[in-house]
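Enquirer: Here is a sequence together with a model predicted from it:
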Amino acid sequence: MNILILNNFWRYPGTERWDFELVCYEELICHDTHQVTYIVNRRGRTAITAHPDSCKIYEVEDFNDSTRLAEITAQVVAEQGPMDRVIAFSENLLLPAARLREAFAIPGPDMAETLLARDKMQMKQYMHAAGVKAPRFLAVLPGSITPQVASFVREVGLPVILKPADGASSIGVSRVTSLAQLETLLGALPEGDWQLEEFIAGDIYHIDGLVDAQGELLFSTSCRYINTCLDFSFDSPLGGVMVMPGCALEDKLVAFARRCLSALGFNRCAFHLEVFLDKDEEPVFLEVGARVAGADVPYMIEHNTGVNLFKHWVDLILHDRTELTPEHRGVGAWLMFGLPEQLPQQVNGVTEFVGKIPSVYRQHLPQVGSELIKEGGYCALQSGRFLFSSPCATQLAKDVEQVLQEFHIDLQTLEG
C-alpha cells in the first residue's frame, strides 16, 4: 500500500517521558512492505524513528495550510502512484486528513463523517433522533442574549454550559450561573460555532475502545473521571479510575456506548466517549471522538489489558480487521496535577510515589532545580503525572486518594 501519515505527536526517546511511546509507526506499519510517507510539523518530527531509507518525510509549518498539504500529496502521488490510505491520530489532524481523502479519492472517513465526530451539536442531534438520552442544546452567536437564548435558559434552568461546537480539552468552555454572566460571555465570544448546553449533574465517565468494519464494539474499558477537563483548567487535578471489568456498572456503560456508536455509524476506528451518570444513575451522552483518548488514558489501558489502541486502529484502517486478545492484568488509574498559572517557576521539591505506594508504577515529575515552562496539552510536562495498577479496586481507590491528598510541589517564582 501507498500510505500517508500526518503526525504532530512528539516523543522523547531515551528519556523517562512516555509521551506517545505507543505510537512507534515502524512497529505499527511494515515500512518494507508498504510505501510510507510522513507529513509532520517540527514537533512531530521527533516521533519519526523509522530508518530514513524506509520512508519519505516532509515538514510543514502549519497543518491548516491545506494548499501545502495538497501539493505534497500530489507530488507523492505523481512519484509513487495513487494513495491507498491516510492515517492521522491527532484530533487536530482528522479534518486535514479527511480533506486529502476527498481531494485524492482515498478510502477512509470523508469530511461529513469526520465532522460528525467533531461537531458536538450534530452529535447530540443524532442522539436525540435515535432516542439516546443527551443534553438539550441551542446554537448561539456572539453578541447578546436573544429571546431564543432567554427562552432556552428558562426551559433548562441555570447553570448552563457555553462551549464551542468543535472544541477539545474544555478549551473555551464556561459554566454559566447567571444571565448577567451569560450576557458578558456572549459579548466577548470570538467568531465561530457556539452552543449553550443543558447542565447535567452527576459523575462523568470515559469509555474507550475500538469498533470494527461493521460498527460492532470490539473492545472497551470504562473509567470514572476524577474531576473534569473544565475543573483541570481551573487548577484541579484530573484523572480517571477504571470501573471493575464485568460489574453491573460497566455492563450498563458498555450497553450505552453501543447505542451511541450505532447512532453515529462509527466504524473501523478507535473512540473516546464521555457520558454522565445522572441523579437516577442513568447514562447521558456528553460527547465522543473517533480517536484514541488523550492524556495518559492509552498507557493505562495498555498496561492493564495489553491492548495498544493505536496498533489495532491501524490494523482496522489497513485491513478492516484486527486480532484482539485482551488480558485482565489489573485495575488501572491515571492522575495528573497541572501547572501553575504563573510561569516560569523553579522546582525546589516535588512529592514522589513510585516505590512508596505499590500501585503507582510510573510517574513523570519535573526535576528539582529545573525551570517549569508552559508546554500545552495533557501529554506534556505537568506538575505531576502518575499511572496506577492494582489487582484490587478498593485498594486502588485508596491509593489514588492518598496521592490526591499528599502530592505537593514546591515552586519558586523566578525574577524578571
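Expert: It's in.

Enquirer: use CA for all of it now, contacts and neighbours both
Expert: Fine.

Enquirer: what residues does stretch 259-267 touch?
Expert: Outside stretch 259-267, the residues that touch it by Cα atoms under 8 Å, 6 or more residues apart in numbering are 116, 123, 126-127, 130, 132, 211-216, 285, 290.

Enquirer: and these, which are buried?
Expert: The neighbour count (16 or more other Cα atoms under 10 Å) marks 116, 123, 126-127, 132, 211-213, 215-216, 285, 290 as buried among those.

Enquirer: Quick check: of those, which lies closest to Val241?
Expert: Phe285 (19.2 Å; Cα to Cα).

Enquirer: Contact partners for the closest one?
Expert: Residues in contact with Phe285 (Cα under 8 Å, 6+ apart) are 124, 127, 132-135, 260, 274-276.

Enquirer: same thing but at 10 Å, please
Expert: 123-124, 127-128, 132-135, 204, 256-257, 260, 273-277 (Cα atoms under 10 Å, 6 or more residues apart in numbering).

Enquirer: Pull up the gap between the closest residue to Pro109 other than its chain neighbours and Cys392, please.
Expert: Nearest residue to Pro109 in three dimensions, chain neighbours excluded: Ala98, at 6.2 Å (Cα to Cα, 6 or more residues apart in numbering). The gap separating Ala98 from Cys392 is 43 Å, by Cα to Cα, to the nearest Å.

Enquirer: returning to that earlier point: what is the neighbour count of the residue nearest to Pro109?
Expert: 23 (other Cα atoms under 10 Å).

Enquirer: In addition, the following structure is provided for comparison:
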Amino acid sequence: MNVLVCRWDRVTLEAVLDRGARVTLVFDEWEAANRGVDQKLLDRVDNYYVIRSFDALDELAQLAVDIRSTGVKIDRLLSLSEFSQFGAAYLAQLLGLALPAVETSVLMRDKRAMKDRARQAGIPCARFVSMSTRDIEGAVRRAEQELGFPVVVKPAAGLGSVDTSKVEDAEQLTAVLQEAGSGAGVRFLMAEEVVNGDEFHVDAVWADGKAKVFGVSRYLRPRMAVTTPGHDNGSILLPREHEAALYEEMENLHERINLAFDITDEITHLEVFRRADGELWFSEIATRFAGAAVPESFGPRAADLRELWIETVLGEGRELPAKTSPYPYVGWINLAPAEAGRILEEPSDESISRFPYVLKTFRSRPAGSEIEELHPSVWCLLLVIGADSEAQFRERAAELEAALLPAYVMGK
C-alpha cells in the first residue's frame, strides 16, 4: 500500500513503515526546524517533501502534480495534525482520494461550521455567534444581544485552547477583537455561551462505522479553567469496567455525532461536557489523534493510540494483544513553568524516578527551549502515571507538581 503522510510524527511514521507500507511524507519548514526530524527515519521513506505551509494551495497543487508524475498511485492519505487538515483534504482531492474530504475538513476545522452541523442534527451544544475583525462594533453588539456575557471567544479555525479566552463584558470583547485584527487581512472568530461542568474527551478509532478503539477520559479540570499550564493540566483514561454507564452514554452520543458528520473510517478526538443537570453537551470533534500524552496513555493497557490506529488502517483486521496493566486508571499530566521565558533548568530524570507510578516521560520543551506565551497547551514535561482510583490519580498528580515544579528555573 502507498501511503501519503502529512506532518511529522515519529510514532505514527514508524508504525506505518513497520507494517510494510510505502510512504511519501510531507512536512513543513517549521517542523523541519523544530520537530527533531530523524534522518534515519527519513531514509526509510520512499520520498519526502518539505513545504512552506499546508495552507499554501499553490505549493500543494504543484506537489500533487509532482507525486502523480512519479507514477505512484497513493492509496491512503493520513493527516496527523490540526493544521494539516485543510491542505490534506485538498491534496486528497487532487490525487483522486475520497478521504479526507474537503467538506469534512471544513467541518472539523471551522468551529462555526462544526457547531452549525451539530445543532442541525439536534445534538446539544453551546449557542454561538460568528464574528470578524472587519466589523468589530457589530460583532460585539451581536454577542451581547444573542448570548450575553460572559462568553468564550476562540478563533474560528483554531487549535484546542490556544488563543481562547473567557470574556466578561463588551469592553473586553472589543479589546480581544481589536488585537486579533491588528495584522493584515480579516480574522474570523466565534463567541459562544459558557458551558460549565465536568469536561471529558473521547478518543476512538473507526472502521466501517464501528469503533475498534474507544476510550473515555476526564480532564483534571475543564480546559478553560486551567490558569497555568503546569497545574491540574491532564486527564485520566477511565476504565470501561468501572465506568460502564458512562461509556454507554458516550457511545450513544458518538453514534449521533458520527452520523451528523459522516464519520466512518477515521481516528477522532471528541470533547464533551456534562452539565450540572446531567446532560452531555457536545463541545468539539477532530479527525486526528489528540495532543499532549493522550495517545501514550493507552499504552499500559494496549498500545499507543497511534499504533492502534495504524494497525486498524494497515493491519488487515489483526488485533494487537491487550496488556495487563498494574493500574486500572492511567492518564497524563503536564508540568510546566508558571512564567514565559527561556527554560534554564527543569526536573531531572533522577528526581522523576523517585515516583514508581510514573510510567513514561516526554520532554516537549526541554531546557533551552523558549516559551513565548503561556496557555494550557504549552506542553513541557509530560508524565504518564498510573493509579488504583481516580482520587489516587489526582493525589499523585498533586504530589508530582509539589515535588517537581520548583526545579524549573527561567531566564531571558
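Expert: Structure's in. What do you need? The model shown is predicted, which means the values in this text are computed figures rather than measured ones.

Enquirer: Pretty sure the residue nearest to Pro109 of the first structure sits against Thr114.
Expert: Yes. Using Cα atoms under 10 Å, Ala98 of the first structure is in contact with Thr114, at 6.8 Å.

Enquirer: Find the nearest non-adjacent residue to the residue minimising distance to the centre of the second structure, please.
Expert: The residue lying closest to the centre of the second structure (Cα atoms, centre = their mean) is Ala290, at 3.6 Å. Among residues not flanking Ala290 of the second structure along the chain, His269 sits closest, at 5.8 Å (Cα to Cα, 6+ apart).

Enquirer: for Arg365 of the second structure, same thing?
Expert: Cys380 (4.5 Å).

Enquirer: Of the contacts of stretch 259-267 of the first structure, which belong to helices?
Expert: Using DSSP state H, the subset of the contacts of stretch 259-267 of the first structure located in helices is 116, 123, 126-127.

Enquirer: any chance you could map the strands in the stretch 101-250 of the second structure?
Expert: Remark: strands assigned in the stretch 101-250 of the second structure by DSSP state E, counting those that start in this stretch are 128-132, 151-155, 165-167, 188-193, 198-207, 210-219, 234-238.

Enquirer: What residue in the second structure is paired with Asp278 of the first structure?
Expert: By TM-score structural alignment, Asp278 of the first structure lines up with Arg275 in the second structure.

Enquirer: got the contact list for that match?
Expert: 195-199, 281.

Enquirer: So what's the residue count around the residue nearest to Arg365 of the second structure?
Expert: That count, for Cys380 of the second structure with other Cα under 10 Å as the rule, works out to 23.

Enquirer: surely it meets Asn233?
Expert: No. Counting by Cα under 10 Å, Cys380 of the second structure stays clear of Asn233, with 11.3 Å between them.

Enquirer: Give me the common contacts of the two.
Expert: With Cα under 10 Å, 6+ apart as the test, Cys380 of the second structure and Asn233 both reach 292, 334-336.

Enquirer: Lys111 of the second structure pairs with which position in the first structure?
Expert: Aligning on TM-score structural alignment places Lys111 of the second structure opposite Lys120 in the first structure.

Enquirer: so its match sits right up against Gly167, yeah?
Expert: Yes. Lys120 of the first structure lies in contact with Gly167 (Cα under 10 Å); the separation is 8.3 Å.

Enquirer: quick one on the thing from earlier: any common contacting residues for Ala98 and Thr114 of the first structure?
Expert: Gly108.

Enquirer: Of the contacts of stretch 259-267 of the first structure, which is the nearest to Gln402 of the first structure?
Expert: Closest to Gln402 of the first structure, out of all of these and judged by Cα to Cα, is Phe285, at 30.9 Å.

Enquirer: how near is the match of Lys111 of the second structure to Thr228 of the first structure?
Expert: Distance, Lys120 of the first structure to Thr228 of the first structure, using Cα to Cα: 17 Å.

Enquirer: Neighbour count: those two, which is higher?
Expert: Per other Cα under 10 Å, whichever of Lys120 of the first structure and Thr228 has more neighbours is Lys120, with 22 against 19.

Enquirer: any idea how far the more buried one is from Gln195 of the first structure?
Expert: Distance from Lys120 of the first structure to Gln195 of the first structure, by Cα to Cα: 9 Å.

Enquirer: who touches both of these two?
Expert: In contact with both Lys120 of the first structure and Gln195: 137, 163-166, using Cα under 10 Å, 6+ apart.

Enquirer: Name the nearest of those relative to Phe152 of the first structure.
Expert: Phe137 (8.1 Å).

Enquirer: what secondary structure does the residue nearest to Ala290 of the second structure sit in?
Expert: His269 of the second structure carries the three-state label strand when classified by DSSP: H, G, I helix; E, B strand; the rest coil.

Enquirer: Now do it: how many residues are near it, please.
Expert: Here the count is done by other Cα under 10 Å, and His269 of the second structure has 20 residues near it.

Enquirer: residue ranges for the helices of the stretch 1-150 of the first structure, please.
Expert: Using DSSP state H, counting those that start in this stretch, the helices found in the stretch 1-150 of the first structure span residues 25-28, 66-80, 94-104, 111-116, 120-129, 147-156.
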